[in-house]
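# Just need the structure, nothing else, for what follows:
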Amino acid sequence: MKVVKLADIIDTENHVKADNWESRRLLFKKDGMGYSLNDTIIKAGTETHIWYQNHLEAVYCIEGEGEVETLADNVVHPISKDTVYALDKHDEHLLRAKTDMRMICVFNPPLTGRETHDENGVYPIIEDDE
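All right, here's what the predicted structure looks like:
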């Protein structure tokens, strides 16, 4: 059994920060669960272009308000506390935060924890478990 406390991750290598978001990475590929789990903060007033071509992601918003615009059809989906959205078709999208948003994110295949978005908003597949 593995027990992870968010407080133990803050300001470590598992707390990844960008200009418009922070990802606190809780479970990884090496944990052998078949998915990874992140606790992510999206900063108010920001827009993030994301296109997980190599991963499926489910996102549960537990705080805040914003929207996701899927770029294939330009549909805007309001997102608020207690809302789940699933990018089940590797959907290219824009994530806009009206307020700070706290999101619980599950990835399949699981992340190693070392991934960063490329210029197209894509996480690469990293084959090793380190």
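
# CA only for contacts and neighbour counts going forward, please
Will do.

# Please determine how far residue 40 is located from residue 128.
Per C-alpha to C-alpha, to the nearest Å, residue 40 is found 23 Å from residue 128.

# neighbour-wise, which of those two wins?
residue 40 (21 against 8; other C-alpha atoms under 10 Å).

# Please, where are all the strands along the chain?
Along the chain, the segments classed as strands by DSSP state E run 15-17, 21-27, 36-42, 47-50, 56-63, 65-70, 75-80, 83-87, 93-97, 101-108.

# can I get those in CSV with distance to residue 5?
Putting the strands of the chain into CSV (distance: least, C-alpha to C-alpha, whole Å) gives the following:
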stretch, distance to residue 5
strand 15-17, 12
strand 21-27, 8
strand 36-42, 11
strand 47-50, 27
strand 56-63, 17
strand 65-70, 25
strand 75-80, 25
strand 83-87, 23
strand 93-97, 26
strand 101-108, 14
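
# Before we compare anything, build this one as well:
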Amino acid sequence: MKLARVQGIICTEREVNGPGWTSRRMLLKKDGMGFSMHETIIPAGAELNLWYKHHLEAVYCVSGNGSILDKATGETHEISDGTLYALGKHDQHTLRGGTEDMRLICSVNPPVTGREVHDEDGAYLPGTRDA
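You can find the predicted model right below:
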């Protein structure tokens, strides 16, 4: 059994910051669950162009608000507490923070190793080793 508390991850190597986001990696590839799980904070007003070419992701919003633009369809969907979105087709998207910081719980498959940041396309590179 593994137990993780976000308070124990803040300011450790499992907290990764990028432009417009902070990710607290609660489960990683080395934890052996077959997926990784993160708490991600998107600040109000942030805008992220993302494309997880090598990963699938499901995201559940537990607080705050924002929107997601599906670049394939041009549709924008509002995100708030209680909203889930799933990127099952390696969807190119723009995630925008709203008037409040968004707190998101993210599940990623295949799992990340821990220190990944987005490349120029907004993707994580496929993991090749445990961190």
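
# who's in contact with residue 82 of the first structure?
Contacts of residue 82 of the first structure were listed using C-alpha atoms under 8 Å, 6 or more residues apart in numbering, and they are 60-63.

# next one: residue 116 of the second structure
16, 124-125.

# out of these, which ones does the first structure keep as well?
Among those, the contacts conserved in the first structure (both residues aligned by TM-score structural alignment, their matches' C-alpha atoms under 8 Å) are 124-125.

# And the contacts of residue 116 of the second structure, which of them are buried?
16, 124 (16 or more other C-alpha atoms under 10 Å).

# Tell me the one among the contacts of residue 116 of the second structure nearest to residue 52 of the second structure.
For those, the residue nearest residue 52 of the second structure by C-alpha to C-alpha is residue 124; the value is 6.3 Å.

# Now the closest one. Nearest residue, chain neighbours left out?
residue 118 (5.1 Å; C-alpha to C-alpha, 6 or more residues apart in numbering).

# residue contacts, the one you found?
By C-alpha under 8 Å, 6+ apart, the contact list for residue 118 of the second structure reads 18, 50, 124-125.

# can you do 10 Å?
Residues counted as contacts of residue 118 of the second structure (C-alpha atoms under 10 Å, 6 or more residues apart in numbering) are 18-19, 48-52, 124-125.

# Need the buried ones from those residues selected in ChimeraX.
In ChimeraX, this line selects whichever of the contacts of residue 118 of the second structure come out buried by 16+ other C-alpha under 10 Å:
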select :48,49,50,51,52,124
